[in-house]
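# below are the sequence and a predicted model for it; my questions follow.
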Amino acid sequence: MLPAAVLLGLAGCTTGEPAADAPAAVVVGSADCMSAQVLADLGLVADGATPGTGTPHPDAPETGRVPDDFLPVSVVVCAPGGTLHDSSGTWVALTASRLEGDLDPLVAALRRPSAPRGGTCSSAAVTAPSLWLVDALGRAIRPAWPTDSCGTPDPAVTRALDALEETGREQYPVRLVVPTAATPAG
C-alpha cells in the first residue's frame, strides 16, 4: 500500500508525457532505486550529485511510455524513506518496495496520456514516487507517470498501485546528514 504522504510535498520528480507519440521507456538489466537520476527525481540528492554511500550505480534511463511488448510481473516503488542510523551517523534514507499482483490496471493507467498543462492550479507541490516495472527476466523500465493539467500525478496510477500486494521492502542510506562525533584518541 502506498502511503498518501509519499505523494505530497516532494519536489523534483520527473513525470514525463506518456502519450502514444512519447518515446518508449528503455529496457535495462534491472531496477535501481539508488541511481543518481532516481535520487534526484525524488529530491534526495541534488541533480547531478552522487549519493554519499560510496557505491557506484549505473545511470537510469529517462522515463517513457510502457512499450507494448514489455510484460511486467512486478513493480518497484522508490520513495523517500525517512532516516537510518548506523555507526557513521544519521542518513537520509530511500525505501524500495516491491509490489506484485494484477498489473494490468497499473499498465493501463501508465499508458494514459498526460493532460495538456494549463488552467488554475493550487500552489501545493504534489509529485509521484519513482517507479520501475520489472519483467520475468528481471529487466526493468522507468515508466512515465501521467499527470493532470496542473502536473499532479494521475490518481488512477495510485489506485492501481494500492491494489497490489507488497512482497518486499528495503531501506537504503542515501546521504549522511549527521555524522557520529569522532572519539579522540587517548
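Right, received. Where do you want to start? Keep in mind it's a predicted model, so treat the numbers as computed, not measured.

# from here on, just use CA atoms for contacts and neighbour counts.
Fine.

# centre of the chain versus stretch 152-168, how much separation?
On the basis of CA atoms, centre = their mean, to the nearest Å, stretch 152-168 sits 12 Å off its chain's mean C-alpha point.

# presented hereafter is structure B, for comparison with structure A:
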Amino acid sequence: MVITLAGLAACAGAPTAAEAPADGREAPRSAAATGKPTIRSAWTSCAVDAPVAVDAPVADDGRPPDALALPRLGTDFTVAAAIHCQLEPKRRADLGEDLVLTEGRATDVTALLAALRLPDDTTTVEACTLEMPWVPNLLLLDAQGQWIRPGLPTDSCRRPRPEVSEAVRALRLTSVSEKVVREVVSAGAAASGCNQDWSDVVATETRDPRLLPRPGRVSLPSQVRLCVYRVPAQQQGTPRPTGTFAYGLLLPQQRRVAIERKLAVLRPAEQCSVAADRFAALQDATITSDVVYIELDHCRRILATPLYGPPILAQADTTLIELLRR
C-alpha cells in the first residue's frame, strides 16, 4: 500500500514491457474537456481543497478529478504561483513512517505554463506500456488567491506529456505545510522488522476445499522473527483478510527450540470455520523464505508450505499458542 500511494503522488511507475492491442490498433484516446477551467475562490490548503473533486465527478475511489480530461489552461487566468500537493511516506525519528500530504508552492512557473499549453500529442502508436501514469496533483493560483486545476496535455498513450512531468519536477517548491494522513509503519513494526500489515494466509488458503487437513513436521530456520497481527472485524470472513501489526520480536533461541519441538509433532487440523481475531507469522530473520502461519484463537490452525512436499495444515495446541504470546 505504501509504494502505490507514493507512485501516484511522487514518482512515475516503473516501465513494463510494451504490449500491443490484440487487434493491432493504437491505444484508445480521450479528448480534453472543452471550455475553461473553473475558477475557485481563495485557496485554503491541499488538505482542504486538493482532495475534493470540484471540477469533475468524484471517482469511485475518492481520487481528485482526472486532470487529463479537464479544460486546459487559457490566457484569461493570470498565473502567479503553482501548488503541488504530494502524498508520500515520511520516516519519523522513531523509525516509523507516516503518509504525509505536503503542500509545495513555486512562483517561477514560466516553463510549467509553456508545458501546460502544449497540444495533445496525436502521433499514432502501435503499443503502449502498461504502468500506471504519474498525474501530478497540480493547482494554479492568481495574484488574488483564486485557483484552478488545469487540464494536462497528453501523449499518444493518454498519459501526461513528458514535458509536463519534467516541468513539475523542476519546480523550485517551498514547503508550505505538511499534514499526516495516517500511519504507514508503526514504531513497533519498524523496531521488530515486521511488516505493518500482513495477509491472513490461513483464512485465504483454507477456503480451497482441496487443501485437506494434513499433519507433518515443520522445521524452523536458525533465526526466527515472530510477527503477530490483529484482524479487524470488518476484515474477518472476507476472501483475503488483512491483519495489522500487534507485536513482534526476534525469538530467543530457547523459545525458538521450544516452538520447533511443538511443530515437529502435529495432529490434523480440526473442522472449523470461525474467523481468527489474531494470527502469527514465523519467518526467517535473515532471508526471505516460506512463512509458517498460526491462528492464535478460535480454530488455531497451522499452515506451512515446505519447499518439498505438499502444504501442511495442522492443529495448534494450547502450549504452542502460549509460546507465541508476547
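Sure thing, it's come through. If you're wondering where the values come from, they're calculated on a predicted model, not measured in any experiment.

# any chance you could map the helices in structure 1?
Secondary structure of structure 1 (DSSP state H): helices located at 4-7, 36-41, 104-110, 155-162.

# among those, show me which one is buried the most.
Stretch with highest mean neighbour count among those: helix 36-41 (a mean of 24; mean count of other CA atoms under 10 Å).

# hmm, back to that, so for Ala125 of structure 1, which of the helices of structure 1 sits nearest?
Nearest to Ala125 of structure 1, of all the helices of structure 1, is helix 4-7, at 9.2 Å by CA to CA.

# contacts for that closest one?
The contact list for helix 4-7 of structure 1, computed with CA atoms under 8 Å, 6 or more residues apart in numbering, reads 79-80, 126-129.

# out of those residues, who's the most crowded?
Counting neighbours by other CA atoms under 10 Å, Ala128 comes out on top of those with 29 neighbours.

# count of residues packed around the equivalent of Asp68 of structure 1 over in structure 2?
Under the alignment (TM-score structural alignment), Asp68 of structure 1 maps onto Thr75 of structure 2. Thr75 of structure 2 is flanked by 9 other residues according to other CA under 10 Å.

# return the distance of Thr75 of structure 2 relative to Val180 of structure 2.
36 Å (CA to CA, to the nearest Å).

# and for Leu130 of structure 2?
From Leu130 of structure 2 over to Val180 of structure 2 (counting by CA to CA), the distance is 31 Å.

# the strands in the stretch 51-200 of structure 2, which residues?
Applying DSSP state E, counting those that start in this stretch to the stretch 51-200 of structure 2 gives strands spanning 81-91, 97-106, 138-141, 147-148, 174-185, 197-199.

# packing partners for the fourth one?
The one in question is strand 147-148 of structure 2. In terms of contacts (3 or more CA pairs under 8 Å, 6 or more residues apart in numbering; DSSP states H and E), strand 147-148 of structure 2 is packed against strand 138-141.

# which part of structure 1 lines up with the strand it packs on?
With TM-score structural alignment applied, strand 138-141 of structure 2 matches the range 131-134 in structure 1.

# mean deviation, the matching stretch versus structure 2?
By mean CA distance after the TM-score superposition for structure 1, the fitted stretch 131-134 of structure 1 averages 0.5 Å away from its aligned residues in structure 2.

# now the residue nearest to the spatial centre of structure 1. Nearest residue, chain neighbours left out?
The geometric centre of structure 1, computed from its C-alpha atoms, lies nearest to Ser130 (CA atoms, centre = their mean), at 1.3 Å. Leaving out its chain neighbours, the residue that sits closest to Ser130 of structure 1 by CA to CA, 6 or more residues apart in numbering is Cys78, at 5.1 Å.
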